[in-house]
Structure formats: structure tokens, C-alpha cells
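[1] Return atomic coordinates for the entry below.
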Amino acid sequence: MGKYNYTDREKDFNKVLKMNQNESFSLEKQCSSRIYKLDEHINSSEALLKSLGYALPNKSVIKKEQKLSSKIQEIKSYDDLVKKANAEIHNDVELEDLLSEKEFQEAYKRLDAIHDEFSHKTGIVNKTDLIFLGIATALQTVKSLLFGRVAGKFDYGNSFNPDARLAHNDKSIEKEHRRANDGFKEKHENNGHGYWMYILYQTPPYDITKGSPSINRNMEGGYHRIHTLGHDPILGWIFGTANILTDTITFEDFKSNRVIRNPKMMITPESVPLAKLFGESFEMCKADSLNLPAAIFAEGCHLKSDEFTKLGLPVPILEAINTDFASKLYKSNYDALCFSRDLKIIGASAGISIFIDMIIGLVHGLFNKEKINKDLYEVRTRKILLISNSIASTSNIIQTLITDNPKNLDIGGLLVSLSHLFMDLRFISRIKEEFIKQELNKDLIKELERLDSI
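    Below is the predicted model of the structure:
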């Protein structure tokens, strides 16, 4: 067993090479045997001519036209060639069966030479590239180091002030909620009365906590929003809508229970599997075409009414991933609005990093004075961007650790650096692979031309 692993296609290719090698050796033996016999006849003929006193002609002035004619079996496609090779060669063929140790060493030397040539053509060693690298690094580093100070002016990472929010039962919220419901009802009441009207005005089932002790759930009273997926700003559009349609409540661990409204509204021990939850939701949608629009509208109104209250809404999806951390954030007055604000700041930071990269990349592209291959020159550009972003992000991480202030961490710039790390390295690897193939193809063409000349 050799040191290389082969795909099925490569195994077939090795067999084709081995078959051609065997045929070449066979042809060489036949030619050598015939040439030896011809030399014997020529030598005996020359000896006979000399014994008869004839002078031999000068071989250098004899014009000869040699023709090698043989019947060659035409193979129409590579697949036919593979079939022929598999028919003749039954065992797997490895490179060690085709090449000698000396040939291996020569191949490795040629590969190293191609690697060196690629590095030379794409290396950041000339004055122009180094200047661009310095400028890009300076811009990205200054931007990342100033991030904490600038972002702090926009309350980045800060919690909200509950005193600036409304109570969950504030009259203005209830009034706006009812006004929205009445508007939906007036718009669709021509379609007839149905269960969808109850959906609009009744309390959402995931807004109740009574009965939770009987199922061993601690919903923490006013903090129940962190424990119900109906209050999640993203997941709520799926699970909250389904809960409204089916009178169920889905908790942060994706388990659901039935909710009853009479004689009083409470959570029951009846478990509702997810498959049953969505199955019942589908049946409710089929029962009346307005049930689903009404449920979605009710979910949206409820999220909107809770959004600006003293407790707000939890950070999206986090409660389903890490309930303890989500609860800690929520109880420290860091809610979905705070998260949305910080996301915008992170997005703006990432946008600035991308803008700097775009300017550096575009201007650097204008300095291709050597007129080298476009892809090879782009490799140099991407190396500049990759190195500059990596240095900037590293500096920002060090600054964050020294100051022990996580708010200084430029997450947007870090994400851009990570994208460069994955995308640029993949691009460079692809261009390098193509370059190696092109150089090997050049070698193959030269060898074929040499054979044609012979």
C-alpha cells in the first residue's frame, strides 16, 4: 500500500497510464529486436561488399525516408480507454508502480519550483504593495481601536432605563392595541364572523402563568417572557402564532402544554408534541381562511405592545440556546431593543471595514504596472487585505483584554477579518491550484512537442 490515497477516477487514470506504459515497453522491445536484426543484415552485407572490392558509400550523404506504419486501434473516448485498461489490469495501480524514486524526486523538485514561482508572483515584496499594506493596516487598526470610544456615544452595550418605559398595562398601550384590532376587524368583517374574531381580542395563551407550578415550571412571574417562545421577537412569529391558533403555550425548551380558558385561564398538564401543535395549527388554518392572518396579526400586535414596556422583550433566540445567560441579560434590563441597537452599531462597524477594503482593493488594482495575470495580482490584493484586517483585529482583541472592557471589542471588524480568513484563503488556494495545473500543462505540451519532433 503506497502513501497516497486515490479517488475512483484517479485509480482508473492510473490504470490507463500503466496500460500505456506496458504498451510502450512492449513496443520498445519489438523495435529493439527488429533494429538488432536489421543491423546484423546490414553488417553482413557490408562485409560481403568489401570482400568483392566494392567501395561503401558515405552514409552521411544518403537521404533516407523512414516510415513506421502499423495498424493502431482507434479508441473513440476516454471511457473506452478506461474500459480497456480495466480489462487488461485487474489490480489497483499506484504511482509507485509507474515512477521510479528518481522520477519522484524530479517531480517534487518541479512542484517546489512552481510553488516558488507562485510565491514570487503573488508575494508582497515590492515597494507599492508594502505601501498599500501599511495604509490598509493603519486605517483598519485606528478604526478598531477607536471603536469602543465612538460606539459608547451611541450607548453600545448599555441596558435601558426602565423608568423611561411604560408599564405593561398602560392605558395608552391597551388603547392602541384595541384600535389596531378594531381596524383589522372592520377591514375583514365583510367575510363573515368566525373564530378569527376571538383570536383578535382574547388574551394570548402564552401570556398566562397560572398552573405552571403543577407542571414543575417556574415562570418567574413578570419575567415569564423569557420562558415562552411566543414572546421571542423571531421565534414568536412561528410558535406564538401556533399557540394563538391552538390555545397552547410553548416554553424555551420547545415543549408545549394545553391552555384552558374556563372556568379560569390556566396552563394544564396536557403535553402537546410539536408535530401535534403544527398539525392542529394547519387544521385551524383550513377551517377558516382568516384564522391564520388574524393569528399573525395578533402575534405582531402583542409583540409590539410588549416591546416598549418596562420589561421589554428578550434577546431573540438566546433563551432557546442558553436560558441562564438570556435570563441574566433580561433581568439586567438588556432586551431586544438594546440588542437591535447594538446590531446596528456592529453592522455599521463592519460596513466601514468593508468600505476601507473596497477602496484599498480598487486603488491597488490600478497599480498593476507589471501587467501580470489578473488573478495572480488579485491574490496580492487579497493578501494585503487579509494581513491588514488580521493585524487590526489582533490589536483590538489585545486592547479589549488590557482594558478588561468587552465593549471595546470591535465585533463588526472581527467578523470581516474572519470572512477574509475563510474566503481569501480559499480564493488563494484555488488560484494556486489553477496556476500549478497551467504550469504542468505547459510542461506536458513541451514534452509532446519534443516527441512530435522525434
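[2] Only C-alpha atoms from now on, for both contacts and neighbour counts.
    Noted.
[3] buried stuff in the helix or strand encompassing Phe147?
    Applying DSSP states H and E as the criterion places Phe147 in helix 127-152. Across helix 127-152, burial judged by 16 or more other C-alpha atoms under 10 Å covers 129, 132-133, 136-141, 143-145, 147-148, 151.
[4] and if you look at stretch 149-166?
    Within stretch 149-166, judged by 16+ other C-alpha under 10 Å, the buried ones are 151, 156-160, 166.
[5] any idea whether the closest residue to Gly300 other than its chain neighbours is helix, strand or coil?
    The spatially closest residue to Gly300, leaving aside those adjacent along the chain, is Trp237, at 7.6 Å (C-alpha to C-alpha, 6 or more residues apart in numbering). Under DSSP: H, G, I helix; E, B strand; the rest coil, the three-state class of Trp237 is helix.
[6] For the comparison step, fold the sequence that follows:
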Amino acid sequence: MSNDKGDYLTDGLRVAVHHKQMLDQLGSEHDEQRYSLDAAINSSEALLRRLGKALPVKDSSTSNTLQVITPVRTKSWEEILAEAKQAIPGEVDFNDVLTPAEIDAVSAKHQKLGEHLGWLGSLDRYDVALAVSAGILSGLIDIFLVQVPAHPGFLGSPASEGGWLSNKVKELFGEVLPPDKIKELEGLYKVSFDPSTSKGLEEAVAGLGPRTHRYQSLGHDPILGFIFGVKDVLCGEFTAIDKFGNVIVQQTAAPLLEGEHFIIRLLEAIRKVGGHLASDVATSAGLPPPLMPLLSFFQFGTIGKQGYTIAEVARQMYRSGYDLRHFIAASVPLAISELIVRLGFMVRKLNAGATLAEAFPNAAHPQLRRQLLIAHGVAGVINAGKVTVTSNPLSISWPLVLTLLRYGMPEMMYLIYGQEKERAKLVETEIMADYRAIHQELDTQLKMLPHIVI
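    The predicted structure is shown next:
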């Protein structure tokens, strides 16, 4: 076969066109020879009749003649392909082999192979009903139990004592990390990325203050902290984003364990970052929600009477109590809807006869991912209504935003690239199955051919 795997269909088409041309030529020659032979036989029979001779009777008895089968050398694919390329050096097309009606029939057949990959084909009414129900439940939990973090008033909205679930999560963190434990951790895990003001810094960081320094320091982000925070500790630096969206990196301490083996330094840096984040999570300001500080780069928008940008609103949200603890509380309804949808997906697959591995609720499966998108999309609509009614950005579910991005981006990439690629694989599998069927049929017909008598 061709070295280029992508050309095997073209090579196969070229061979098919060449063989069709040879078969057409052989068929034409066979018809001419048969016509000539029939004419000669008819002429001979007519002559014998005119001479009054009886026509010979066909002998139907079995012949005892020794039958010798002359083996035919089978050509390799490379030889067959070389002959086809020599005979047809130019471009080949399916129109050279198939009629328009046959091409339409094949196209329709292949088109049906990808029907189940689309949204309408991959989900039935039960899948949609389960996803919508889970989304509604998630939205209702967010409205009645999560609500907003406790705050004294935000962008004109009245003060709030906070939702039951939000306050409960804060209480649990307070029980696990009481003030004396926090003080102990603060003493053990001092880091270079913890300046609370610009005092003593080589370069001032606009907006940096005791209430916002964790939001502006990338080392305090629960996710980014294990990248930028570890880097800062290793290098003795402080990486911050000022309130205008500028990234500022400056030296604030000596590099960690300079001269030691890098692996030892890395492990110690990770330990320090983890310990420092633990010391901050249960304080009054807490830690910022994961990835939320990146909104500092969104220096646009006009929100509220003050005309705040998205970056400023996000910063003010953190100052008003929207921290990691509230983020965890807001994640609970999402976790419940995820559990419902994933369990439903698994049960239905198992009932349909799938194996445990096939039924495993992996979000990479398009059907499950779409169910989750529907569930979180419904919850998102409810959350948008909550924000509209309260006129309070603190009502926004940041974990829901991240979750929609988590599933929405892969689905978009799948619809643009992956869906057609998967459909092409199905078509390729169908073509190869047809090839095997043709080979099987040819083998059967060859076995049925009469032996050649020599």
C-alpha cells in the first residue's frame, strides 16, 4: 500500500478506475469475439444442413481427461498500483467509476453515519429532561441557599447577612482553622509574594492594600498560586497585577535555598505556598476565587451608576466578601447537578448493555458533555435572572462561569473540528468494511470458476 496513509483512497480509486477500463475493454473484446464465434457456428451449421449432414450431438458424458490447473501468479498491491499509475497518470474522480445515481446513494449513506454526532442525534428526550431538571435544581439551590456573601452593601444594593450555605462553609473553615492555628501557620510559612501595601517596594502597585493584596498577588490564587507563587518563592519575587491591569514583578526577598538542588528547592517552595494559602483561607478577607484575579485584565465595560469596568467590579466583589469560601458554597449546587447527570448517563448506558468502562461518565464523551452543558446552561439562565432581580454582581456564580467555559470550549472545538473528524473515521470504517466484503465475494467467485483443462 502507499507509504502515505492519506493517499490510500486515491490509490484505491486509481486502481478501481484502471480495472474498470480494463474490464470494459475485455467485455467489449469478449462481445466482439462471441459475436464472431456465434456467426461462424451458425454459418457452419447452416452449411451442414444444406449438405444434408446431421449436426453432431453434444457429448454430455464426463470426460476422463486429466485436468491440470495452471496457477496464476498473484500480483502485489505495489505492482497493481504501479500499473494503474502508468495507465492513468492524471487525476482520477469517482465519476470515472460510479454513475451520478450511485454517487448520490453513497453520499446519502455516508451522511447518515454522522447523524448521531450532532446535538439532535446524540440526545433523546430523556437525556434532555434529566439535564434540564438537574439545572433547575442547581439554580434553585443557588437562589435559596447560596444567595450572596455577607456584605455591608454593594454598588447600591442593600446589605446582606449572606446565604445559609455560604455562611455554613465559612463556619466550617473557621472551625478547622481557628485564629491560633492561623497565627501559627503565618509564622511558619512566610513568602515573598505577601506585601500588603506598596510601602518598601521598588515599584508601587496601584490599588494594593490590606484588603486587596491577596486579590492582586497571583501567588494567592488557589490555582495560579502553585505556578506564580512557587516561582516567586524560588526567585524571591512578588508578581502582582495593579488595578489598571499591569503585571508588575519585583524582588522582595532572597531566592529560596539558593545553591541547593532544584528538586529540593521546588518541593520546599510548594510546601511554603500551600502552607501560606492555608493560613489565609479562613481570615476575614480570605483567598480570592480561583482565576478571578485574571479579570483584572478586563479593563472595559460600564457597570452601575459609577460606570465601573469589569476589572473594577471583580476587585470590589472580592473586597465585599466574594472569596474562596463563597466560591466553594456556590460550587455545591453545580456538584449536585453534575452528580445527577453523570449518574443518569451511567445508568442508561449500563441498561443499554454497555460495559462499565464504556458507561464511565467521562465528560470527554460528547453526549455527556452536552447534557452537562444543558444542565449548567439552565442553571446559568436562572443565575442571570437572580443577578437581574437583585441588581447585585455578588449574585453571579463564578464557578458556574468557569464550568460553562470548561465544557463550552471543548464542545465548540468538537463542533468545528472533532465532529467532522469523527464522522470521517466512521466513513473510513464503512469503506474498509466494503473493501473486505468485495474481497470476500471475489474469493468466493474465484473458487466457483471451472478448472482449465490442458
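[7] re the thing from before, which strands and helices lie in contact with the helix holding Phe147 of structure 1?
    Other elements packing on helix 127-152 of structure 1 under the criterion 3 or more C-alpha pairs under 8 Å, 6 or more residues apart in numbering; DSSP states H and E are helix 336-365, helix 374-403.
[8] Just the helices from the stretch 1-150 of structure 1, written as ranges.
    Under the criterion DSSP state H, counting those that start in this stretch, the stretch 1-150 of structure 1 contains helices at 8-51, 78-88, 95-98, 101-122, 127-152.
[9] Distance to Ile317 of structure 1 added to those helices, as TSV?
    Shown next, in TSV, are these (distance: least, C-alpha to C-alpha, whole Å):
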stretch	distance to Ile317 of structure 1
helix 8-51	45
helix 78-88	53
helix 95-98	53
helix 101-122	44
helix 127-152	24
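[10] Looking at those, which one is packed in the most?
    helix 127-152 (a mean of 18; mean count of other C-alpha atoms under 10 Å).
[11] who touches the nearest residue to Phe173 of structure 2 once chain neighbours are set aside in this structure?
    Using C-alpha to C-alpha, 6+ apart and skipping residues adjacent in sequence, the residue nearest Phe173 of structure 2 is Ala282, 5.8 Å away. Ala282 of structure 2 sits next to 170, 173-174, 177-178, 182 when contact means C-alpha atoms under 8 Å, 6 or more residues apart in numbering.
[12] With Ile340 of structure 2 instead?
    By C-alpha under 8 Å, 6+ apart, Ile340 of structure 2 lies in contact with 130, 134.
[13] In structure 1, what sits opposite it in the alignment?
    With TM-score structural alignment defining the correspondence, Ile340 of structure 2 maps onto Ile352 in structure 1.
[14] The helix or strand where Gln316 of structure 2 lies versus helix 324-351: what angle between them?
    Per DSSP H and E, Gln316 of structure 2 falls inside helix 310-319. If you take axes from the mean of the first three to the mean of the last three C-alpha atoms, to 10 degrees, helix 310-319 of structure 2 sits at 100 degrees to helix 324-351.
[15] Select the longest strand from structure 1.
    strand 266-272 (DSSP state E).
[16] counterpart of it in structure 2, which residues?
    So strand 266-272 of structure 1 sits over no part of structure 2, by TM-score structural alignment.
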